[in-house]
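In: Quick one: sequence and predicted model below, then my questions.
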Amino acid sequence: MGKNLTKRSEDYSKWYNELVVKADLAENSGVRGCMVIKPYGYAIWEKMQAGLDKMFKDTGHQNAYFPLFIPKSYLSKEASHVEGFAKECAVVTHYRLKNAEDGSGIVVDEDAKLEEELIVRPTSETIIWDTYRKWIQSYRDLPLLINQWANVVRWEMRTRLFLRTAEFLWQEGHTAHATEAEAIAEAETILDVYATFAEEHMGVPVIRGTKTPGERFAGAVETYCIEAMMQDGKALQAGTSHFLGQNFAKAFDVTFDNKEGQQEYVWATSWGVSTRLMGALIMTHSDDNGLVLPPRLAPIQVVIVPIYRGEEQLEAIRQAVTPVVKRLRDLDISVKFDDRDTHKPGFKFNEYELKGVPVRLAVGPRDLENGTVEVARRDTLQKEVVAMEGIENHIKELLGDIQQQIFQKAEAFREAHITEVDTYEEFKAVIKGKGGFVSAHWDGTPETEERIKEETKATIRCIPLDPKPDPGSCVRTGKPSPYRVLFAKAY
């Protein structure tokens, strides 16, 4: 199965698209730009949800749910916000259908026009801040730390499964605070949560930073981000956390009585990651044979494939591995014993290799005689023969090693693709050739940022957090620059 994939070196984009479909993660739907997430892909997303949800709750956040539809007037209240999303909004104008008089089918009932159009949420700041006005009266109501797991719609014209779809799944946090310092600390805390999840669960190394004013979230005072490097040398924004200042509080009149009895506007944050993380996971680790999944997110961590002839041999293998399966599950390791008689072992090996199952065990009659089992790890494709007795402890260690090794491999790739340049000729050569992150000086102006983007298709991915002083000259204009920023072509 995996051998039919286009090689990454031949056509990286085609390889990615084929892998998403062939590994049973997702497929295009009958709705243009929208995807169907299949059970195996959704199982990975559920593990992402569970990991992140625990981290949110451990930092004091609670889950809630807000409406899918937002009155159009709400978006008008924060000018930069509506400007940022206006071109991506899906609009509901009518609330009823009827049969066409000529019998040609269903048509919109023109008499059922909404008094005010509804926007299918592209993000929920406006509806949430309208709600918070009712919830927040006093400093005793703060901080308000709310997260929502939901779907959103942004009407994309050019789509790709997981990376950019008209509808996608995500979580969005929205918090309110009594002071500016508390809100900034919240945005930075969530940035740490995202970075920790990316590195420790996904095995994806990330760079933490802030966005330039031109790349900030619409309506934000500051946008914090984590940026990851894909195997084709392009960057991918893996998560953002925004300090919103008092912009939304003022737009929706969300005030509170402080301890002195004076009325103030609250300070706000919002933050989110989406099913785009699935794209990051695939493109960071996978190879020409298929998916490579980190054990912490793999729906199946261990698969056992019996090698047998006849029901008697299969039953003997089943009896031998049943205690192994139980002991693995007691260690909270997900395991599958694949005794399907509709597919041969070679087919199963290819299938689980394509699906990125971290560890595969093969057991045949000779293994039963010797008390052994063949163990194959997906990340390196290495095989070894191990004693069946006590194998669960070996597998537990192996899964931990795989988790660590795929992170270290991705980190080494990322480090090898950070290039420091001082001239525009070097800059253009690296962007066009090697790719990756280019560390270069920038004069801080949006005009230069836009000019570089137009000329090279590279954007400023982030200003690294706490950039060390490194005075120099902008690669494009020669004007003074206090420190380097990271450029890259990006998804």
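Out: Received the coordinates, thanks.
In: alpha carbons only for contacts and neighbour counts from here, please
Out: Fine.
In: quick one: which helix or strand includes residue 36?
Out: Following DSSP states H and E, one finds residue 36 within strand 35-37.
In: Then residue 6?
Out: Element membership for residue 6 (DSSP H and E) is empty, with no helix or strand holding it.
In: Not counting its own residues, what contacts the helix or strand just after the strand holding residue 36?
Out: Toward the C-terminus, strand 35-37 is succeeded by helix 39-58 as the next helix or strand (DSSP H and E). Identification of contacts with helix 39-58 by C-alpha atoms under 8 Å, 6 or more residues apart in numbering yields 24, 25, 26, 62, 193, 197, 201, 275, 278, 297, 298, 299.
In: do the same with stretch 213-227
Out: With contact meaning C-alpha under 8 Å, 6+ apart, stretch 213-227 is reached by 78-85, 187-188, 191, 194-195, 206-211, 235-245, 247-248, 446, 461-462.
In: hold the first one in mind and look at this next one:
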Amino acid sequence: MEDVKEPSKSALKKAEKQAKFDKAKLEKKAKQLPIVGGAAKGGAAASKTSDIIGITASKEHDFPQWYQEVVLKSELIEYYTEISGFFILRPASMYIWNVIRKWFQAKIEELGVEEASFPMFLSAKSLEKEKDHVEGFAPELAWVTKAGDKDLEVPVAVRPTSEAVMYPYYSKWIRSHRDLPLRLNQWNSVVRWEAKQTTPFLRAREFLWQEGHTAHLTEELAGEEVLQILEFYAGVYEELLAVPVVRGKKTEAEKFAGGYYTTTVEGYIPSNGRGIQGATSHCLGQNFSKMFDITVEDPAEKGKHINVWQNSWGLSTRVIGVMVMIHGDDKGLVLPPRISKIQAIFIPVGLTAKMTAEEKAAHLKRVDELYETLKKAGVRSDIDTREGYTPAWKFNDWELKGVPLRIEFGPKDASNEVISYARRDTGEKGTIPIAQMTTEVPALLEKIQADMYNKAEAAFRAHRIKITKWEDVTPALDAKNVVIIPSCLQMACEDKIKELTTGRADESTDTPEAAKAPSMGMKSLCIPFEQPEGLVKGETKCLNPECQNLAESWCMYGRSY
């Protein structure tokens, strides 16, 4: 890594000039964008960026504002103004979530997991049984203290997770080793009354998720399922959302409270260099079965009772936010075809005032026929025949909503027996013969899916840096990387690493990236299953300069959500 130097006066002036230029550019862009409602025709300037249809913030220069605009204006969410911290998931979001749900549900059913539904309230008595586990949720618990105008004799909490709701009944239902494995999953919402600033999908006071809770006879059987579920989670990200993840195990400091060990899939957000937890699959060991007295007679030794081994695993609507942050651009959403409600949008073009009513009707009828043909071929399609909007306006609108493929069809296309297309992910344009449309359009959609994944995977690989010198850590973080370092995996050491890397990012550099880098310290993300070479147990020292321990493994660290 290069030595850090003091910024020169010329560099500071250059940075100031660039900042003014960026601001002026964004303001100019905002004035050029169409306005909602009647103002669009009159050309009046919008009073707020929320009144402007297009995206006004730059993903590169104002990532938080960009993200807020994209999820709102692409109609993924609406803010629930009655109570702060809650969001309405609109049909576009629910479609994505339901695709994930169907895919994942089919996978877990093959394992013998059954669906259940437990009440959303839990008692203080149940919480007391697992107080060590619930301690981390205590500040976020929402309590119901009244029914009508009467105080409840015993207040009840809205579930932040369901162990305390479900496990008393596991104790009741599991009487013999023949009742094992017991595998239940539920799709529900949970409430965690976040004190921090909330963000759509990433941090909300109520969110949708699935939570699986299973019981097994042995540690080996429980461990086998933990990894099976983790691979399903990786599949949700990689196969459906085109998002690469690192599979690994959480350190003791970061594992699920009260659990035996936690496995995880970890993502990466290129725009700010932060890591983000994607989903977790926990082996709870026998900790909870001891709390809730879930035992069976040992089949190997009559008369002896043993506690069952338990797992829990969960995936939430956070996945949608991760997908948006990775693939979106300054035009709005970019959706992978496999989860997009509309994969191809037909837009009739070239309908001029010189054309007769009969000619226009014949052309639109041909578009309908093409749409029906593509629909029968299994492509989720639609036609934009809205009146009063130009084709260019429609192009921008569908780009904002992230539809993977735009198909234009005009009189020239008709005479050439082709359709014209534009890819949302790359902007690449081309034509496809109508006779080959039913095979080439599905193939193109699969190519878009693969290209989106490969682009994101290349970015993650390039920014996952193996480091063996402590002085290289902060510059690597400031360059928007996550780092893989030799670690002793001790809790005290992790706390110290976070402390040593906390503070303003290197303010002596003259790059805009450094000036905007987060001030948080890095924390462990996971111990990757894919371990780099170069660490020798018993010889390689932990990278923390204030730690004298030897390294146990390579551990991935980073600034994180």
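Out: Perfect, thanks for sending it. Keep in mind that this is a model prediction, so the values were computed, not measured.
In: that older thread, check the fit of the strand holding residue 36 of structure 1 onto structure 2 and give the mean distance.
Out: Taking mean C-alpha distance after the TM-score superposition for structure 1, the mean distance separating strand 35-37 of structure 1 from the aligned residues in structure 2 is 0.7 Å.
In: okay, that strand sits on what stretch of structure 2?
Out: Across structure 2, the stretch matching strand 35-37 of structure 1 (TM-score structural alignment) is residues 87-89.
In: Repeat that for stretch 206-218 of structure 1.
Out: The aligned range for stretch 206-218 of structure 1 is 245-257, by TM-score structural alignment.
In: quick one: contacts for the spatially most central residue of structure 1?
Out: If you average the C-alpha coordinates of structure 1 and look for the closest C-alpha using C-alpha atoms, centre = their mean, you land on residue 277, 1.7 Å from that point. Residue 277 of structure 1 sits next to 162, 238 when contact means C-alpha under 8 Å, 6+ apart.
In: Need the counterpart of it in structure 2.
Out: Residue 277 of structure 1 maps onto residue 319 in structure 2, by TM-score structural alignment.
In: Could you do residue 435 of structure 1 as well?
Out: Structural alignment (TM-score structural alignment) places residue 435 of structure 1 against residue 480 in structure 2.
In: repeat for residue 167 of structure 1
Out: If you follow residue 167 of structure 1 across to structure 2 using TM-score structural alignment, you land on residue 206.
In: which non-adjacent residue is nearest its match?
Out: Excluding the flanking residues, the one nearest residue 206 of structure 2 by C-alpha to C-alpha, 6 or more residues apart in numbering is residue 191, at 4.4 Å.
In: Looking for the alignment partner of that neighbour in structure 1.
Out: With the correspondence set by TM-score structural alignment, residue 191 of structure 2 lines up against residue 153 in structure 1.
In: Can you report how many residues neighbour that match?
Out: Using other C-alpha atoms under 10 Å, residue 153 of structure 1 is surrounded by 20 other residues.
In: ditto for residue 106 of structure 1
Out: Taking other C-alpha under 10 Å as the criterion, the count of residues near residue 106 of structure 1 is 11.
In: Pull up the gap between the residue lying closest to it once chain neighbours are set aside and residue 93 of structure 1, please.
Out: Once flanking residues are discounted, residue 106 of structure 1 sits nearest to residue 99: 4.6 Å by C-alpha to C-alpha, 6+ apart. The spacing between residue 99 of structure 1 and residue 93 of structure 1, counted by C-alpha to C-alpha, to the nearest Å, is 18 Å.
In: More neighbours: which of these two?
Out: residue 93 (16 against 12).
In: secondary structure element for the more buried one?
Out: Secondary structure from DSSP H and E places residue 93 of structure 1 in strand 90-94.
In: What residues in structure 2 pair up with that strand?
Out: Mapped onto structure 2 with TM-score structural alignment as the criterion, strand 90-94 of structure 1 occupies residues 142-146.
In: Mean distance between that stretch and structure 1 after superposition?
Out: Following the fit onto structure 1, the mean deviation recorded for stretch 142-146 of structure 2 is 1.0 Å by mean C-alpha distance after the TM-score superposition for structure 1.
In: Could you pull up the residues touching the residue nearest to residue 37 of structure 1 when sequence neighbours are not counted?
Out: For residue 37 of structure 1, the nearest residue in space outside its immediate sequence neighbours is residue 26; the separation is 4.3 Å by C-alpha to C-alpha, 6+ apart. If you count contacts by C-alpha under 8 Å, 6+ apart, residue 26 of structure 1 has them with 20, 35, 36, 37, 38, 41, 161.
In: Tabulate those residues in JSON lines, adding columns for neighbour count and distance to residue 328 of structure 1.
Out: What follows is the contacts of residue 26 of structure 1, written out as JSON lines (neighbours: other C-alpha atoms under 10 Å; distance: C-alpha to C-alpha, whole Å):
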{"residue": "20", "neighbour count": "22", "distance to residue 328 of structure 1": "29"}
{"residue": "35", "neighbour count": "21", "distance to residue 328 of structure 1": "35"}
{"residue": "36", "neighbour count": "15", "distance to residue 328 of structure 1": "32"}
{"residue": "37", "neighbour count": "22", "distance to residue 328 of structure 1": "29"}
{"residue": "38", "neighbour count": "14", "distance to residue 328 of structure 1": "26"}
{"residue": "41", "neighbour count": "20", "distance to residue 328 of structure 1": "23"}
{"residue": "161", "neighbour count": "25", "distance to residue 328 of structure 1": "34"}
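In: you'd agree the match of residue 277 of structure 1 is in a helix?
Out: Yes - the assignment for residue 319 of structure 2 (DSSP: H, G, I helix; E, B strand; the rest coil) places it in a helix.
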